[in-house]
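Have a look at this fold, sequence not included:
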């Protein structure tokens, strides 16, 4: 009898495996095994995360449009936005200085592709360099040939092209700003054709709700820019970031389980006079191969922790490295879930999220 059972297992198990792995030609769904991107449905790609699971499976490559879930008539601070940390520090970006770059990278896609995939917050490090404004991943407030990525106008023109082609979308720029040239940022934003989309500081509330998204779209004020330099709010009309938002500690200090300390420049997270909440979740030294694990369960846990630290407020901006790398839904799932909780207006969060995002939820993450 034992030999008969063994024979049946030998026959049946491969058949079961074939049923599970039978999808292909664009029919594979979230978490299905795959062998190439072409196997996966639109909105997914075939990815391997050795630290999270064996083999390759279809994971998400884009986010759900937060404004199409219900409508765009809520205040801006009632939505959540996927944000890329050091959006410009891209793997494979060719040298623009003629010198081999020796610095850390944090993303894999060009900014245009990030925006197409649903990223709506971009973190950019701006520097004076070679008589212009450059994007650099550098140190001590100075840009060098070996830390420079590209002139800022290149990326800013990508953003201008996206806003022109997508007249209902809003993009937020968060600048780690080392530009000391007077009106240097104003000049490059003007040259890139972005001033026509500018959301003015005079409309930014330092307390209470922001304008409705529908109103921002109607007025074509769809570019929000924040700087880390206080005086530029007065001198150039660029919003000083921590007048309007609170932010948790970046890097390893922001990844400690059960804790969500605020960044030194930010007021405490529970300061509700600041209407926007930024949650960082990335390592001090990015490790691309294990970022897929970071962008999954750990990220979800940190969003829950930071909600408590922020006085029962969910994050509006979720900043990550290598944003597409995940064990399934990843950072896309996290932001979709936040939008469910921010927008649904119901007490049963689980039912609310499942109702609005069931096509995008993985089996494990649906239990958040």
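Yep, that arrived. The model shown is predicted, which means the values in this text are computed figures rather than measured ones. Numbering: from 1, shown residues only.

CA only for contacts and neighbour counts going forward, please
Fine.

Tell me which stretches of the stretch 51-200 of the chain form strands.
Assigned by DSSP state E, counting those that start in this stretch, the strands in the stretch 51-200 of the chain fall at 56-60, 81-84, 121-129, 132-136, 148-151, 171-178.

Which strands and helices lie in contact with the last one?
Read it as strand 171-178. strand 121-129, strand 223-227 (3 or more Cα pairs under 8 Å, 6 or more residues apart in numbering; DSSP states H and E).

and those, which is most packed in?
strand 121-129 (a mean of 24; mean count of other Cα atoms under 10 Å).

In CSV, list the helices and strands packed on strand 171-178 along with distance to residue 81.
Shown next, in CSV, are the helices and strands packed on strand 171-178 (distance: least, Cα to Cα, whole Å):
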stretch, distance to residue 81
strand 121-129, 6
strand 223-227, 13
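
how long is stretch 251-267 end to end?
18 Å (Cα to Cα, to the nearest Å).

next one: stretch 344-359
16 Å.

Let me know which of the strands of the stretch 51-200 of the chain is the nearest to residue 301.
Closest approach to residue 301 among these (Cα to Cα): strand 81-84, 16.3 Å.

Just the residues contacting that closest one, thanks.
Identification of contacts with strand 81-84 by Cα atoms under 8 Å, 6 or more residues apart in numbering yields 107, 118-123, 316-323, 331-332, 335.

From the structure, what's the count of residues near residue 165?
10 (other Cα atoms under 10 Å).

For residue 116, see how far away it is.
11 Å.

likewise residue 338?
Counting by Cα to Cα - residue 338 and residue 116 are separated by 20 Å.

re the thing from before, for residue 184, which of the strands of the stretch 51-200 of the chain is the nearest?
Closest to residue 184 of the strands of the stretch 51-200 of the chain, according to Cα to Cα: strand 132-136, at 7.0 Å.

Presented hereafter is structure B, for comparison with structure A:
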């Protein structure tokens, strides 16, 4: 088993990171790279190892790209991920595939960028396919569900759920990452925006219980979808493989910064 990151150990299935060079080379960090940065290529290799060890899992990366697209794309190729990279349909209005179809294809690594859109067919701009909430909240009370990048009619929905006042704040993460706070905001934004949340972005994912909230939201979605007659196992949320066998609905994914 790879030791790819604390996010893996907490079973987070999507990662929102920023590609920006604090030192020579390519690094992953969020705004304040001095608070912690991971070298890009070794981390990508670990992600690849984890995906190969877990053949029914899907990982989505949303890169806040601070370097040019070709440089980033080359890093994915050097990391040996070419056979895992999923190519979204060029038409963002086409239905997104079921998780089971993606698993069967072996293309289980989805990579979006905030700025770039190609040239590689697997490296697409998130906001052609997805929409989001605002993200520049200075306090927990400022959090809203208003449309931001991507407008209000996209198929994928990113919930930005963190406070940034010059960088991520651990004290605020202790408040907004509570299970109840994440659940309440996700439900509220789904009602206001008329779309299910697919990704929840948090700072300091090991603080609070954002993962517990995501598991609960996933369970709600399975219960709400009559196509997925799931047999319950105590303490376990049905995963992608179970959803595939039952005709499954897409799952939400927690996102760590």
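Right, received. Where do you want to start? Small disclaimer: the values here were computed from a predicted structure and weren't measured.

TM-score, when you put one on top of the other?
Comparison of the two superposed chains (TM-score structural alignment, normalised by the length of structure 2) gives a TM-score of 0.76, and 229 aligned residues with a Cα RMSD of 3.1 Å.

Translate residue 126 of structure 2 into the numbering of structure 1.
In structure 1, residue 126 of structure 2 lines up with residue 241, judged by TM-score structural alignment.

Now do the same contact list for the residue nearest to its match when sequence neighbours are not counted.
The shortest distance from residue 241 of structure 1 to any residue other than its chain neighbours is 4.9 Å, reached at residue 226 (Cα to Cα, 6 or more residues apart in numbering). Going by Cα under 8 Å, 6+ apart, residue 226 of structure 1 touches 172-175, 238-241.

how near is residue 102 of structure 2 to residue 76 of structure 2?
19 Å.

same check, this time on residue 55 of structure 2
From residue 55 of structure 2 to residue 76 of structure 2 the distance is 19 Å (Cα to Cα).

When those two are compared, which one has more neighbours?
Set residue 55 of structure 2 next to residue 76 and count neighbours by other Cα under 10 Å: residue 76 wins out with 18 against 13.

Filter the contacts of strand 81-84 of structure 1 down to just the ones in helices.
Among these, the members found in helices (DSSP state H) are 331-332, 335.

Mark which of those residues are buried, thanks.
Buried subset of those (neighbour count, 16 or more other Cα atoms under 10 Å): 331-332, 335.

Quick check, residue 73 of structure 2 in contact with residue 121.
No. Counting by Cα atoms under 8 Å, residue 73 of structure 2 sits too far from residue 121 to count as a contact (10.3 Å).

In terms of packing, which of these two has more residues around it?
Comparing residue 73 of structure 2 with residue 121 by other Cα under 10 Å, the one with more neighbours is residue 73, at 17 against 13.

Residue in structure 1 paired with the more buried one?
Match for residue 73 of structure 2 (TM-score structural alignment): residue 186.

ok, and the closest non-adjacent residue to that match?
residue 236 (6.7 Å).

and that neighbour, how many neighbours?
Quick note: residue 236 of structure 1 (other Cα under 10 Å) scores 14 neighbours.

Residue 183 of structure 1 versus that one, what's the distance?
From residue 236 of structure 1 to residue 183 of structure 1 the distance is 6 Å (Cα to Cα).

Which positions in stretch 22-37 of structure 2 come out as buried?
Going by 16+ other Cα under 10 Å, stretch 22-37 of structure 2 has these buried residues: 26-31, 33, 37.

where exactly do the helices run in the stretch 1-150 of structure 2?
Assigned by DSSP state H, counting those that start in this stretch, the stretch 1-150 of structure 2 shows helices spanning 6-9, 40-53, 69-78, 99-105, 126-129.

Reformat these into TSV and put distance to residue 173 of structure 2 next to each item.
Formatted as TSV, those follow (distance: least, Cα to Cα, whole Å):
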stretch	distance to residue 173 of structure 2
helix 6-9	16
helix 40-53	24
helix 69-78	29
helix 99-105	30
helix 126-129	25
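
right, so those helices: which one is the most enclosed?
Among those, highest average neighbours (mean count of other Cα under 10 Å) belong to helix 126-129, with a mean of 22.
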